[in-house]
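Engineer: Got a predicted model here, sequence first, then my questions.
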Amino acid sequence: LEKFKTDFAAAGVGQFGSGWAWLSVKNGKLEISKTANGESPLVHGATPILGVDVWEHSYYIDYRNRRPDYLKAFVDHLVNWEYVDELFSKAGV
């Protein structure tokens, strides 16, 4: 889980400008990705099971320009892991 958290946060930090970081299921495997603006993994043939908004409006009031801190708080405290597991099960893996 710790490697996932690190890799997922890195995807969000590495997204230049506005966008999203995702955990998706593609071809029966878990995949971490990032997309610009409003794009979704669906357009790349993947089923998203967790997404985090890294548009500045989602974190600026609480975190200013500290996107890494926002992402750490997101994966450590805000994710409903039971629901993510449910979506993973429904993704047909």
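Structural biologist: Received, thanks.

Engineer: C-alpha from now on. contacts and neighbour counts both.
Structural biologist: Will do.

Engineer: Show me how far stretch 67-80 is from its chain's centre.
Structural biologist: Distance, stretch centre to chain centre, for stretch 67-80: 10 Å (Cα atoms, centre = their mean, to the nearest Å).

Engineer: Let's see the distance spanning that stretch from one end to the other.
Structural biologist: 20 Å (Cα to Cα, to the nearest Å).

Engineer: Could you identify the longest helix within this structure?
Structural biologist: If you go by DSSP state H, the chain has its longest helix at helix 2-14.

Engineer: Show me what counts as buried in that helix.
Structural biologist: 8, 9, 10, 11, 12, 13 (16 or more other Cα atoms under 10 Å).

Engineer: I figured the first one hits residue 21, correct?
Structural biologist: Yes. Residue 8 sits in contact with residue 21 when judged by Cα atoms under 8 Å, with a separation of 6.9 Å.

Engineer: tally of neighbours for the closest residue to residue 17 other than its chain neighbours?
Structural biologist: Excluding the flanking residues, the one nearest residue 17 by Cα to Cα, 6 or more residues apart in numbering is residue 55, at 7.1 Å. By other Cα atoms under 10 Å, the residues close to residue 55 number 19.

Engineer: Please compare the first structure with the one that follows:
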Amino acid sequence: MAIELIPLPYEPDALTPAISAETLSFHYGKHHQAYVDKTNAAIEGTAHAEQPLEAIIAAARDVDTGLFNNAAQSWNHAFYWHSMSPDGGAPSGELAEKIDTAFGSLDGLKEQLKARGAGHFASGWVWLAEKDGMLSIQETHDGDTLADGDHNPLLTIDVWEHAYYLDHQNKRPAYLDAVIDGKLNWTFAAENLARGSIWTYPA
């Protein structure tokens, strides 16, 4: 059972100007595709070949660095595409209440996401996550992931340089402003919160 490259949930130009179609052609079509291809090459002919991606990630952590990095990056990128939406919008209901409790307001959350994203050293990911009913911002470095942890990720933002360099050069804060202010998929975040368990990579 090979891991498939999931389809984008919107057209390649749908996130413009925050993220251009050119960036997506490289980021999704080349970087994400390469992670999926390398994961499949590593699991071919092994017991992992019949496992879901989350199980592969958990089994490879601290055991097989190459497999873990490629499997985790395959999962992270799929989650990242779903974390954005052309329509943006705003959180409501339980999600909005929990954001107000944890961060004071939606603006407070956005400010903290931007600060953590801009301050994250080198490559990695910034996450809005839930644990024991409380929301927090988590960071993972390089290819690490929350896919097999004890936090339930609601949204993620990729802060690897290839996520924004074609559009914003080295101005990571400009990329964060554009994505956080207008392209976060709050419907996806609410679904992840309501489900109460970690999102699974589509089979």
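Structural biologist: Structure's in. What do you need? No experiment lies behind these values; they were computed from the predicted model shown.

Engineer: And the TM-score between them?
Structural biologist: The TM-score (TM-score structural alignment, normalised by the length of the first structure) is 0.90; 92 aligned residues with a Cα RMSD of 1.4 Å.

Engineer: thinking again about what came up before, what's the overlap in contacts for residue 8 and residue 21 of the first structure?
Structural biologist: 32, 33 (Cα atoms under 8 Å, 6 or more residues apart in numbering).

Engineer: that older thread, return the residue of the second structure aligned against the residue nearest to residue 17 of the first structure.
Structural biologist: Matched by TM-score structural alignment, residue 55 of the first structure corresponds to residue 160 in the second structure.

Engineer: Equivalent analysis for residue 77 of the first structure, please.
Structural biologist: Per TM-score structural alignment, residue 77 of the first structure is aligned with residue 182.

Engineer: returning to what we had before: and for the longest helix of the first structure, what span of the second structure is it aligned with?
Structural biologist: Under TM-score structural alignment, the match for helix 2-14 of the first structure is residues 107-119.

Engineer: quick one: that stretch to the first structure mean distance?
Structural biologist: Using mean Cα distance after the TM-score superposition for the first structure, stretch 107-119 of the second structure ends up 0.8 Å from its aligned counterpart in the first structure, as a mean over the superposed pairs.

Engineer: Other residues contacting that stretch?
Structural biologist: 99, 103, 125-126, 137, 139, 157, 159, 172-173, 176-177, 180-181.

Engineer: And stretch 60-74 of the first structure, by the same measure?
Structural biologist: By Cα under 8 Å, 6+ apart, the residues outside stretch 60-74 of the first structure that reach it are 5, 9, 10, 12, 13, 52, 54, 56, 59.

Engineer: thinking again about what came up before, out of the contacts of stretch 107-119 of the second structure, the closest to residue 196 of the second structure would be?
Structural biologist: Lowest distance from residue 196 of the second structure to the contacts of stretch 107-119 of the second structure (Cα to Cα) belongs to residue 99, with 15.9 Å.

Engineer: Look up how far residue 158 of the second structure lies from the closest one.
Structural biologist: Residue 99 of the second structure is 21 Å from residue 158 of the second structure, by Cα to Cα.

Engineer: do the same with residue 189 of the second structure
Structural biologist: 16 Å.

Engineer: Assign a three-state SS to the closest residue to residue 48 of the first structure other than its chain neighbours, would you?
Structural biologist: Nearest residue to residue 48 of the first structure in three dimensions, chain neighbours excluded: residue 24, at 4.0 Å (Cα to Cα, 6+ apart). Following DSSP: H, G, I helix; E, B strand; the rest coil, residue 24 of the first structure is assigned to strand.

Engineer: aligned partner of residue 24 of the first structure in the second structure?
Structural biologist: With TM-score structural alignment as the criterion, residue 24 of the first structure matches residue 129.

Engineer: which residues sit in contact with that match?
Structural biologist: Residue 129 of the second structure touches 135, 136, 137, 138, 151, 152, 153, 154, 155, counting by Cα under 8 Å, 6+ apart.

Engineer: State the distance from it to residue 141 of the second structure.
Structural biologist: 16 Å.

Engineer: Kindly report the same for residue 152 of the second structure.
Structural biologist: Taking Cα to Cα, one finds residue 152 of the second structure at 17 Å from residue 141 of the second structure.
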